[in-house]
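*Asks:* A predicted structure for the sequence below; I have some questions about it.
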Amino acid sequence: MAADVGALYERDVEVGAIRQLLTDSKAGAGGIAVIEGAVGTGKTALLREAQRTAVTQSVGVTAARAADLESEFSFGVVRQLFEPLLAHEDTSQRANLLAGVDNPAVVMLDEVVAQHRSGDFAVLHSLFWLTANLSEKQPHCFMVDDLHYADMGSLKFLAYLVPHLDELACAVVATFTPFGSRQRMDLIDYITAAGNTRLLRLSPLGVDSAAVILRKRFARSGLEEAVTESLVKASHGATGGNPLLLTELADALCTEGVDLGKDYTARINELGPRAVARRVGLWMRTLSPQCVAVTRAVSVLGDGADLSEVSELADLTLEQTIQAVEELEHAAVLASSDSGGPHSALTFTHSLVRTVVYEAMPTIERGRAHHRAATILARTGMDTERVASHLLRTIPADDSETVVVLCRAAELALRRGAPDSAVGYLSRCLDEPPHGERRVEVLFELGRTLRLNDTAAATEYLRKALRLATSARREAEIALVLGRCLLLLGQSRGAMRVWTTALENTPESDTELIHHLQACVLSIPLYEPGREDMRLDILRLVALLRDKTPLSTLGGRLVNCVIAAHDAVIGDPRAVPRVLRALEDDQLIRDADADIALPFGWMVLISADRPEVFAHLDEAVAQAHREGSVSALTGALTYRALAWLRAGNLPEAEADARNAVHAVETVGTGLRRLILGPILADTLIERDDLSGAEQALDWVGVPDPPPEQGLMYYYLCSKARLMRQRGQVEGALQAASAAGQSFLAAGGQNPAVVPWHTESAFCLHRLGRTDEALTVAHEELRLARNWSAPRAWGHALRVAGLLEPDPAESLSLMEQALHRLRNSVARLEYAKALADYAAALRRRGKRAEARQHLDQALPLAETSDAVALQQQIVQEYKMIGARPRRFSSSGWDATTPSERRVSARAAAGMTNREIAKELFITPKTVELHLSSVYRKLGISTRRKLRENIPPEGLRDWE
């Protein structure tokens, strides 16, 4: 059964690319080579050649082979790569490798068992550090065969690692065949599309190479003369130039015997497509019953099967099993480890042979074999997930022990940061099925787990759990999660119905649970304005709770966040102290499932220009990484992007918004698009990227015309701004008016939240309707004055000044705008006010004074990277007959927030690795930030940092 496909025919280009990859990785510029090809095209042979090359270049190698049977086993491939490395190190070396590695990754590697859940991001970041430490010790190469079978956790790790490989002395070489689940192929596509990925597609062999393979195979049987040109062409056509199929076809022909000069074209066409399967089938018939039993047992247990376990599953004595293995090794079907004895590890020499053996077993027999394998492995103390991986392939049989093991495996997978594996175990558990309260628990756990990454799928299981729940408290707990999912999917009526029913059934004594439900109910008019049937009852509840003493419990804090949001929307300044009390000490971020209510607290502080919000959002982003919640990360990044935008730091705003877009696409929440898309669009408009802004709004997915109900006001206001910039003034006015109607439907009056008045005013002015424009602008000014936040107030003053026909009144309004904005966090709005005031001075002939204000405006615009404003300012310089000054981007004020976060920690004595670990970035990113800070501060060493950072810069972090 030996299939000699190890020779590398026509693969010089691929071998050269891998050699270059390994050379680059030794120099600290790693990357990944992904070998794509059909089964039998020589991917594994090329991987072996890569391993030989790595050894000759003194590059360390660890290898893994993914298997279909273990595709649900959490981080199965990662464990193959890392566990042997750690096992062979002494205590001190292990400590060095694990330096900077958080507990979640150690949990995943079975070093300890944590008592908490760990999310994807925490584990992936820790595994990155383990990789960095390993490659620092010695240049290293990870090799993974059959990536299309890899578990989701391992694929996510590779996807996380790939963008950072170019800063490590580490390479990855992997093979895959383009088939598999959509989720797996999406991740593989992401990996292959990365900028530092070498995608090596293996093409079929040519006719000349096919002739060489055929002659070699026929020569072994003394039939080399039978290899005629017509036989070669027919064989090449039948197999498509696939090396494995060519070899197996030749073996099949030689086994049947050939006559010289006979035309075998028809027979070849019949054999070719089924060559391997037929070959294995013929070969299996010649085996002893013991050999057949062993091959089937190994195919069920998977690669690395323990010889003693194979013996028990095959129902053979150990002596019979060893004798059968020796025969199978001689036939090059199986390979065993060098350890010898009853615990040798057995593996098929080719995965395709294992597949044929496995699939030839009757379905019922396979299921029974897996159940028996699970029993054997459980008795020997095997990892619970490995036992569960077999139970996944059994036939449901109403077995309570299977339910227990699968639930335990799901819990362990969650602890290890592998929610995808947990979903697989829980889904199979439902088929067994569990009964009574256990079924409710499984459904609820499955829904909660799916909610991390797939909100829509989670609702199905949460609905079922809610229908089966037998206690009021359990109903309320399920309703909280289900309602959040429904609201995030834009189904506000369903969310309202679920939450109000739970409120009616929850005992009055359970005040904390009631507060959680109330916070959710109160949020609906803010997320889904325009539904008067729900809004009036909710507003009465808001009024009832508003005057009560703010509560310090988690539920009470959530209620206060939502009440504060209602107050902020109508422009009541009392919202700010209420939110500050609710958000103090970050308890909501750490302890509450608060993704519905917590963002309202951030919105209030952003609208009030409160600098404290950045610290809250930074902590929320870090916590989302630690927990591995994509949903929480989406919310934190979205509102941090909004905070950066309102403050005028456009590069940070765009970076956070784009990361949030990626997270939204992962978790599938449509509601977040309605907030995030406009934030990204407004950021790009300021950067003069109108096409990008249009794409951002298209990504939101709002139909044309937009619906009258729902969270439309952010989208419509942003659309109005974009259309006005493009000169589509009539359409812009319609969009701005529609934004106002949507905002008013939510009770909205505060222009710090939605400045639709000024958008309408600009449009009316350009249409020649000046009186109307002034009326609308002054209405916004009145509302902004009531709220009294600097950015909104200054913005309204500036716009009113621009539209005011009386020159003296115009200057007065703009001077007031400058006064309001001068010391605020809204540096971009301040730069706009300076530029517009300079233009007004220029029109009155005060060119020197105008230049002074332009000289202040330009560096602010440059720091903000506000391209559109920079162009406006440069044009103003030309109109006063002056050239823009060259400003040096130096000093602490020229540093970005990210640079400040990094440099403050460096000044406090943290190492680059410690900084990178805490901020969820890479050491190279830390180095880049520090280099930029050194340049801006005019220093050259780390020792000079602390004395060059102002006290407030250190105090903000310490």
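*Replies:* Cool, the structure landed.

*Asks:* drop to CA atoms for contacts and neighbour counts, all remaining ones
*Replies:* Noted.

*Asks:* quick one: Lys832 and Ala857 touch, right?
*Replies:* Yes: with contact defined as CA atoms under 8 Å, Lys832 reaches Ala857; the gap is 7.2 Å.

*Asks:* can you map out the strands along this structure?
*Replies:* 31-36, 60-65, 140-145, 170-176, 197-201, 305-306, 334-336, 345-348 (DSSP state E).

*Asks:* now those in JSON lines, with mean neighbour count and distance to Ser742?
*Replies:* Below are the strands of the chain laid out as JSON lines (neighbours: other CA atoms under 10 Å; distance: least, CA to CA, whole Å):
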{"stretch": "strand 31-36", "mean neighbour count": "26", "distance to Ser742": "49"}
{"stretch": "strand 60-65", "mean neighbour count": "19", "distance to Ser742": "55"}
{"stretch": "strand 140-145", "mean neighbour count": "24", "distance to Ser742": "53"}
{"stretch": "strand 170-176", "mean neighbour count": "27", "distance to Ser742": "50"}
{"stretch": "strand 197-201", "mean neighbour count": "19", "distance to Ser742": "47"}
{"stretch": "strand 305-306", "mean neighbour count": "20", "distance to Ser742": "63"}
{"stretch": "strand 334-336", "mean neighbour count": "22", "distance to Ser742": "69"}
{"stretch": "strand 345-348", "mean neighbour count": "23", "distance to Ser742": "64"}
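
*Asks:* then this one, side by side with the first:
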Amino acid sequence: MPPAVTEPPLQEREEHLGHLTDAALATNSDTGGKIIVLEGPAGIGKTRLLAELRDQLRLRGRRVVLARGSSLEKDFAYGVVRQLFEPMLATEAAGPCRPDLLTGAAAQAASVFRVGATAPVGDLAVLHGLYRLVVNACAEGPLAVLIDDLQHVDRPTLRLLAYLQPRLDGLPLTLILALTSGAPAPDALTEILHQPATTFLRPQPLRPRGAGAVLGAIFGTRPDDAFVTACHQSTGGNPLLLTELARGCIEQHIEPVAANADGVGGVRLPALVSRVAARLDALAPEVVAVAHAVALLSEESDLPTVAAVAGVTVETAAFAADPLVRGQLLARSTDTGRLSYPHQLLRASAYEHLGPEGRTRGHRAAAVHLASVGAEPELVAAHILRVPPTEAPDAVGHLRRAAETALGRGAPDVAHTYLGRALSEVTDAGTRAPLLDQLADVAMHTDVAAAARYGEQALALEPSAAGRATIGLRLGEARLFQGDIAGAVGAWRQARAALAEADGSPGLTGLGSALDAYLVNVTVVEPDQLHLMDEVTQQATNGSPPTVGDRALDCVLALRAAFEARPEAAALAVRGLSDGLLVRQGTGDSPLVCGWLALLAAENERAAASIDHARREVYRQGSVRAYGPVHAFAALDELWRGNLADAEREARSAVEAVERSGVRLGRPFVGPFLADILAERGDLPGARAALAWAGLPEEPPRGGPMYFYADTRARLLRRTVGGERAQAAALDAGRLFGWFGGDNPAIMPWRTEAARTLRQLGRVDEAAELALAEVDVARRWGAPRPIGRALRVAGVVLGPYDGFELLTEAVDVLAGSLARLEYAKALVDLAAAASERGQRGWARELLDTAAELAAQCDCPPLLARVDAVLATLGGRPAVQPGAAVVLTTSERRVAELAATGMSNRDIAESLFVTPKTVELHLTNTYRKLHISGRVGLAAALTARGARAAVAGPSR
């Protein structure tokens, strides 16, 4: 007698189903998106719960998509993303009002769904394109995305989920993810699970009453209580095991009565794999072969492929599938006739039953058949990965094609997997060398340590001098990102020797300049390396077009000059960045960053323009590794301008990029930048945590680019503990910078930092000497921010009478400069001095302007200082709206675009931010300009002079 039902009703899951349904229905643009993880052991009912949830949401009119991870497809590029969105994209023409989901920045994700549709693009470009695809999909209304078997989801899809997580604000998206407890968790999955915003729902085993309902549905009659108790104890209340046990009882003709309660023990098996094995062992060989074939293949396998893998005809496979479907071991799609296992546990059990040799034969047969019918390269490669090396025909060709597909889909880590396996298929040096070089190139985007290993092996096998020169350049870069400075220098020196040997070979134009650039770059990332400047041979361009190497050399020489406070630095950096060549072809590389830092220190507006250009490039065609420097130096720019909220957003994006790319060299920069930003905003615990994130010991090590770390550490110690310890830290920072040949207070103001702690210690003369010495160095450099800061600190140290003229000059220097926060600090210090001198009315005017600037900079500690000084004057600041109406950089960009009539969504896409961020910036802009909305925005921007520099108050 067959079971009474194919699938028993869902039991004891009403509360979970209601919670998930309510959560999805409550999600909208106002609430923002959410992530819920449905976690529990295999067979607890997660798959059924998601299926029921999908049906419930569809009944309520909510848009919902469901996908499932698969162990076979775990190495695919965005395999689960394709499951989710390919059906949606296939129905784009279904309604005249439906926008194309792949418009705008989402077009960058087209290659994920159309093999060979576009040239390969960077992994970040595709990742961001998929994010914009999700935004476009949510524009039609709230969307629920359900993903089953999260532990088997491919890595690129997990990266997208992690990328979406901090961008859910304002996005009407509900992500409900089912995860098997105890499954190994890759880094991207761990990132999702450990976020405070992620909530968990954990279904419990069925109670005896629920178990009795399941048994009654399957047997078609109410079971005796003793029988239910025996079955419940045997399965622990696991719904899937309970269902399989009931079917086993039916097969063995065991009635659900009390007298047979002890007989349940004979049915109980140690694992589901044994239960499935027992069922398969009782079937005909061709039926077992079909069951094995479906277990080997991906979800919903077509009959011809099943037949080819099983080694039978299509007709035989069709007949053999019937008893498997009737016995509910397999399911057949009513739409396509494809075969699949209704639960991953059943598939895994059948796969285990096949045995190691059978699995190898089956995967080899699957690879051969799929290749013969022109299946996607990644599907062929998935089977080759499960066959020992040299046993699959044309494995290298298939794997390289799969790698090309993965690169086109923006998944270099997946391409790395395919190429790494291809390497094990090759033994001759002539084939291995180019494959190793390709692997090194791909690994630079995912694993710089692996890139260095591949580069070393490729270099050892490369016969030509020209090849060794190009390989050596990248090998040095990989070692640099690892922090292996000596190894990097060695690689570049070998490359230079090979370049000399290959003199005149085609394709090497600009390589000499690039090698020089990297050697100069070492002098600003590793102390005591100034001798490398003697090895640099700057060559005349002789009228030929500039190369990337030439532009890179300009930028690193600019930073070298900036370190030494030589004024020609800015001109060199401008030349290096002038035509955008380095941005287009070297985004994320160290020389580009050198040019930015030189111009930021010089307060040259072209730095921001180049960073914006790089931001556009990196989001349109760049890599995850490259977008870390873009956000990091955008954060530094905003910090030095005084736009602290914008600076924090940029710095946190840089942290995200560094963590995902694994580039260790980014931590000594990004950690201190974020720490300084948080300290300026008054979040000292957050600042300490940011500095700790840099992963460095308490005392800065001598090796590596530790100057920003040492500088920030000194400031943080002054703000927290003060005294001799802070004083020693400031002097140590200056000593460290000196090891790099550096002495520019625009980059590292160690003298004024030491002066401030010396003043706290009562050593005023020493403090004044250091502060005035910094004034001299800052004047030689010429930028307003370091001059104004040095004058301000010197004025404070000397006091309200002897230092008054210095404080006045500081305000005059900083008025109209980019450094609004430093200007506000100078105003407060001058006001304090004016109050001491009896100029109380003027002091109040200064404080009014300072208060508004401090509020616009989002600097609570400075606002508190304004109040403290004002308290000595006997009142509160009478802030005059419009006296200093200044928009932050981000607010100005958003307002200017909104004034042209662009929608929030279009602005968000243009600036690579979320619509919610656009809304926040516009709200702040309306408040600052005293308008109620977009009407009159253009006129208000002009009338209020929001883009103009703030004028300093007169005496």
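*Replies:* Happy to help now that I have it. Since the structure is predicted, the reported quantities are computational estimates derived from the model, not experimental observations.

*Asks:* Of all the strands of the first structure, which one is nearest Leu680 of the first structure?
*Replies:* With CA to CA, the closest approach to Leu680 of the first structure among those belongs to strand 197-201: 28.5 Å.

*Asks:* follow-up on the earlier one: need the strands of the first structure in TSV (columns: distance to Tyr425 of the first structure).
*Replies:* Formatted as TSV, the strands of the first structure follow (distance: least, CA to CA, whole Å):
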stretch	distance to Tyr425 of the first structure
strand 31-36	30
strand 60-65	22
strand 140-145	24
strand 170-176	25
strand 197-201	33
strand 305-306	22
strand 334-336	30
strand 345-348	26
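
*Asks:* For Thr455 of the first structure, find the nearest of these.
*Replies:* Of all the strands of the first structure, it is strand 170-176 that lies closest to Thr455 of the first structure, at 29.6 Å by CA to CA.

*Asks:* Now do that closest one against strand 60-65: the angle between them, please.
*Replies:* 20 degrees (axes from the mean of the first three to the mean of the last three CA atoms, to 10 degrees).

*Asks:* By how much does the longest helix belonging to the second structure deviate from the first structure on average?
*Replies:* When the second structure is parsed with DSSP state H, its longest helix is helix 344-372. On superposition with the first structure, the mean distance recorded for helix 344-372 of the second structure (mean CA distance after the TM-score superposition for the first structure) is 1.6 Å.

*Asks:* which bit of the first structure covers that helix?
*Replies:* Aligning helix 344-372 of the second structure against the first structure (TM-score structural alignment) gives residues 351-379.

*Asks:* check contacts around Glu136 of the first structure.
*Replies:* Glu136 of the first structure sits next to Leu168, Ala169 when contact means CA atoms under 8 Å, 6 or more residues apart in numbering.

*Asks:* Swap in 7 Å and give it another go.
*Replies:* Ala169 (CA atoms under 7 Å, 6 or more residues apart in numbering).

*Asks:* Can you give me the distance of it to Leu97 of the first structure?
*Replies:* 9 Å (CA to CA, to the nearest Å).

*Asks:* buried residues in the longest helix of the second structure?
*Replies:* Neighbour-count burial for helix 344-372 of the second structure flags 344-354, 359-371 (criterion: 16 or more other CA atoms under 10 Å).

*Asks:* ok, so what distance separates Gly355 of the second structure from Trp739 of the second structure?
*Replies:* Gly355 of the second structure is 63 Å from Trp739 of the second structure, by CA to CA.

*Asks:* wait, what's in contact with the residue sitting nearest the centre point of the first structure?
*Replies:* Centroid-nearest residue in the first structure: Ala663, 5.3 Å away (criterion: CA atoms, centre = their mean). Contact analysis of Ala663 of the first structure by CA under 7 Å, 6+ apart lists Val630, Thr634.

*Asks:* The second structure: which residue goes with that one?
*Replies:* The equivalent of Ala663 of the first structure in the second structure is Ala657 (alignment by TM-score structural alignment).

*Asks:* again, but for Met496 of the first structure
*Replies:* In the second structure, Met496 of the first structure lands on Val489 (TM-score structural alignment).

*Asks:* residues in contact with its match?
*Replies:* So Val489 of the second structure contacts Gly476, Leu519 (CA under 7 Å, 6+ apart).
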